[in-house]
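Undergrad: pasting the sequence and the predicted coordinates here, then a few questions.
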Amino acid sequence: MELQKATARTKRAWLGNGGHRLRSKAQNALWTLFRYGIISGICFVIIYPIIRKIAVAIMDKQDIYNPTIFLIPQNFTLDNIKTAMKVLNYFPTLGNTLVFVTITMLFTTISCALAGYGFARFHFPGKNILFGLAILTILIPANTLMVPMYLHFRSFDFLGIIHLLTGNEGINLINTYWPTTISALTANGLKAGLFIYIFRQFFRGLPKEIEESALIDGAGGFKTFFRIMLPNAVPPLITVLLFSFVWQYNDSFYTSLYMSEMNLMPTMVASIAANANTVAQSMLPGGYDPNVKIDPNYIAMIVDTGILLVIVPLLVLYLFVQRYFVESVERSGIVG
């Protein structure tokens, strides 16, 4: 009897453990399905506009009013891409933009790294106040500083030297690359406050023994920074380089404020609708005729195609650097 009871208890315990394992597997499966459902939904919301623009880019204009077409065109064509390239003056504009953005990115990264290193390692009067003001630039909307910034570079003068030498109020730097270049060199460019904070947090985490060893070897502040500290700051460097490149490439506020007449992508995108209408009219069989009204839906197709062409370089860049970007964000001062 005792053996039978023990066997029955063992059987019930085994069945109970099996039921518990089944419930755990079912719960894990449900959680996995729920998680993938949420991720898929978020990805669809993000990717759907790009998929829609790709479909529009290869769609013939006769498919605009076809209610049976959704994402997959019935008549494929590359005419929209060719027209959008003509509207944007694509390759010359892209080349100018990439050169300008790359130079600005490098200047911004170096100047913000120097500022962040100074705030992290050196002690001087008003250090905390100055760092607080640098962080405050992240919170203040750029629109509130638009007028003084424009006037500053409209009559640019460094400590009154230009007025003293020439008698003029200053040099007009508007519609040149100098306003953005000067801002980048002085760690006062686009999102510079955030970049300074990232570098400061990283340099504060490095051991001071590194600098003490360099000091014993006779290295000064700049030599220590460029030869020892900066090579160790690869994670924040990659983070700031990529953020600076993408934000400067997409920036329309400062570009329209300082360089509204320059051949850059943000200025071309701002006027893409008007330019698309002009190009479409010039492509009429009888030549340019401003009295002929172009179908606004066709203009919208050209605009969507142009925007897709503008973001393609960023998508290509992300495909190549996304692994390094994720690793650098995890190891930089943004996290933790």
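TA: Sure, I can see it.
Undergrad: rest of the way, CA atoms for contacts and neighbours
TA: Noted.
Undergrad: which ones are touching M265?
TA: M265 makes contacts with 88, 93-94, 97, 249, 310, as judged by C-alpha atoms under 8 Å, 6 or more residues apart in numbering.
Undergrad: out of the residues you listed, who's the most crowded?
TA: Ranked by neighbour count under the definition other C-alpha atoms under 10 Å, these are headed by L88 with 26 neighbours.
Undergrad: roughly how far does the closest residue to it other than its chain neighbours sit from N250?
TA: In space, not counting the residues next to it along the chain, L88 is nearest to M268; the distance is 6.0 Å by C-alpha to C-alpha, 6 or more residues apart in numbering. Shown here: M268 relative to N250, a distance of 12 Å by C-alpha to C-alpha, to the nearest Å.
Undergrad: so for those two, which sits in the more crowded spot?
TA: It is M268, of M268 and N250, that has more neighbours when counted by other C-alpha under 10 Å, with 22 against 17.
Undergrad: so what's the gap between the one helix or strand that one maps to and the chain middle?
TA: M268 is part of helix 265-270, with elements assigned from DSSP states H and E. Here helix 265-270 shows a centroid-to-chain-centroid distance of 16 Å under the convention C-alpha atoms, centre = their mean, to the nearest Å.
Undergrad: helix or strand right after it?
TA: Note on helix 265-270: by DSSP H and E, the next helix or strand toward the C-terminus is helix 272-282.
Undergrad: other SSEs contacting that following helix?
TA: helix 79-88, helix 296-331 (3 or more C-alpha pairs under 8 Å, 6 or more residues apart in numbering; DSSP states H and E).
Undergrad: most neighbours per residue, which of the ones you listed?
TA: Scoring those by mean neighbour count under mean count of other C-alpha atoms under 10 Å gives helix 79-88 as the most buried, with a mean of 20.
Undergrad: and the contacts of it?
TA: Helix 79-88 is contacted by residues 57-60, 90-91, 265, 268-269, 272, 275-276, 279, 301-303, 305-306, 309 when judged by C-alpha under 8 Å, 6+ apart.
Undergrad: put this next to the previous one:
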Amino acid sequence: MLWRRESQRLKALLMGRNLSDGLLAKLIIYVLLSIVAYLYLQPLLYMITTMLKTVSDLLDPSVKWIPRVVTWENLTKAYEGLRYPEALRNTAVIALTCSLVQVLVCSMTGYALARLAIPFKGLITALVLLTFLIPPQVIIIPLYVIFSKLGLLNSLFVFLVPAIFGQGLKGALFILIFRQFFKSQPPSLEEAAKLDGASVARLYFRIMLPLAQSACLVVFLFSFIWYWNMYYEPSMFLAKGFTPLSIRLDNLEEVLNPSLLSSQESVNNPVTEGTKMAAAFLIIFPPMLIFMFLQRWFITGIERTGIVE
């Protein structure tokens, strides 16, 4: 009897009353989470260790993760090669300005498509979805001609003007996110205000927009990250002057080694690999820092906006 009682207690300890309560189930979950975390963190760890290596460590195949000598020279070269303060300011201005504009414009459009009785609303929603499905490469030449005639090239307005009209980077997706959120709200929230004679603008700014804080945060973070990391559009519209970090990273090899004329030599050059990894780390560090502080509200916002649905 004592042996059977002890075996049952051991089984309850290992397996638990529920599937996720036992030590064995928790161990399996922790192992799986550790594997997934390693898969996501491995590129970042490789980037950090590579940028801290000297040239001799980069050329030595036996040195993979831990450098023999830690050096900050690669970080200094990347900082100077990118002209980091200027490029960071340009990128931050583009990302912050366009993201805030997209939050306001896309929320207004999503509210109109979800709550207002406007003609051809279904057709407009279908057209918004169609703009999301069209690749940017298809319309890049007409956009370039339009911006060139308006004198907007090499300036912030090549991104700000489309964002103002709800057609910024992934603008259609953000409109659909807000439409889904406002559509899920009960009509009783607006009925009392309508009886008091509140206008549509007052309903939106005083009632619906404060309720959409979680959706606004999700859209802002998505828009900020996409504007921060975009490369194709700046390479077409920002050839000189007002260039973000992504363009500076592409031209970093020419700044570091002007003598390397062959692109193949540039890619396979191990001497500058540490510097390029340091430059990539400098680029991803600000949005990574922002996400670390806002991840709690970001995850909550995704749950409330109905993106999963």
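TA: On my side now, so go ahead. Just so it is clear, the model here is predicted, and its values are computed rather than measured.
Undergrad: the residue nearest to L88 of the first structure matches what in the second structure?
TA: Superposed on the second structure with TM-score structural alignment, M268 of the first structure falls opposite R248.
Undergrad: show me which of the contacts of M265 of the first structure is closest to I69 of the first structure.
TA: Distances from these to I69 of the first structure were compared by C-alpha to C-alpha; the smallest belongs to V310, at 25.4 Å.
Undergrad: give me the aligned partner of that closest one over in the second structure.
TA: Mapped onto the second structure by TM-score structural alignment, V310 of the first structure lines up with I283.
Undergrad: contacts only, for that match.
TA: 245-246.
Undergrad: ok, it to I247 of the second structure distance?
TA: Note on I283 of the second structure: its distance to I247 of the second structure, by C-alpha to C-alpha, is 11 Å.
Undergrad: same question, Q213 of the second structure
TA: Taking C-alpha to C-alpha as the measure, Q213 of the second structure and I247 of the second structure are separated by 33 Å.
Undergrad: ok, those two, which is more surrounded?
TA: A count of neighbours by other C-alpha under 10 Å puts I247 above the other of Q213 of the second structure and I247, at 20 against 15.
Undergrad: quick one, what contacts the more buried one?
TA: So, once contact is read as C-alpha under 8 Å, 6+ apart, I247 of the second structure ends up touching 231, 234-235.
Undergrad: among these, name the buried ones.
TA: Restricting the contacts of I247 of the second structure to buried positions leaves P234, with burial counted as 16 or more other C-alpha atoms under 10 Å.
Undergrad: W65 of the second structure: neighbour count?
TA: Other residues lying near W65 of the second structure total 13 when counted by other C-alpha under 10 Å.
Undergrad: can you check the one 4 residues further on too?
TA: Applying other C-alpha under 10 Å, we find 10 other residues in the vicinity of V69 of the second structure.
Undergrad: tell me the contacts of the aligned partner of it in the first structure?
TA: Matched to the first structure by TM-score structural alignment, V69 of the second structure sits across from N75. Residues near N75 of the first structure by C-alpha under 8 Å, 6+ apart: 59-60, 63.
Undergrad: out of these, who has the most neighbours?
TA: Each of the contacts of N75 of the first structure was scored by neighbour count (other C-alpha under 10 Å); the top score is that of M59, with 24 neighbours.
Undergrad: how about that one, what's its match in the second structure?
TA: Applying TM-score structural alignment, one finds that M59 of the first structure aligns to K53 in the second structure.
Undergrad: stretch 231-244 of the first structure maps to which residues in the second structure?
TA: Following TM-score structural alignment, the aligned partner range for stretch 231-244 of the first structure in the second structure is 210-223.
Undergrad: got it, and stretch 113-125 of the first structure?
TA: Stretch 113-125 of the first structure falls opposite residues 107-119 of the second structure when the two are matched by TM-score structural alignment.
Undergrad: now do the buried residues in the matching stretch.
TA: Buried residues in stretch 107-119 of the second structure, defined by neighbour count with 16+ other C-alpha under 10 Å: 107-115.
Undergrad: quick one: end-to-end distance for stretch 220-229 of the first structure.
TA: 12 Å.
Undergrad: what's it in contact with?
TA: Counting by C-alpha under 8 Å, 6+ apart, stretch 220-229 of the first structure makes contact with 114, 117, 203, 210-211, 214-215, all of which sit outside it.
Undergrad: at the geometric centre of the second structure, which residue do we find?
TA: In the second structure, the centroid-proximal residue (C-alpha atoms, centre = their mean) is I225; its distance is 2.8 Å.
Undergrad: can you find the partner of E212 of the first structure in the second structure?
TA: In the second structure, the residue paired with E212 of the first structure is E191, using TM-score structural alignment.
Undergrad: tell me how many other residues crowd its match.
TA: Burial of E191 of the second structure is recorded as 13 neighbouring residues (other C-alpha under 10 Å).
Undergrad: which strand or helix spans it?
TA: Element membership of E191 of the second structure [criterion: DSSP H and E] is helix 188-195.
Undergrad: next SSE downstream of that helix?
TA: Next element after helix 188-195 of the second structure (DSSP H and E): helix 200-203.
Undergrad: could you list the residues in contact with the next helix or strand after that following helix?
TA: Stepping forward along the backbone from helix 200-203 of the second structure, the first helix or strand reached (DSSP H and E) is helix 209-211. Outside helix 209-211 of the second structure, the residues that touch it by C-alpha under 8 Å, 6+ apart are S107.
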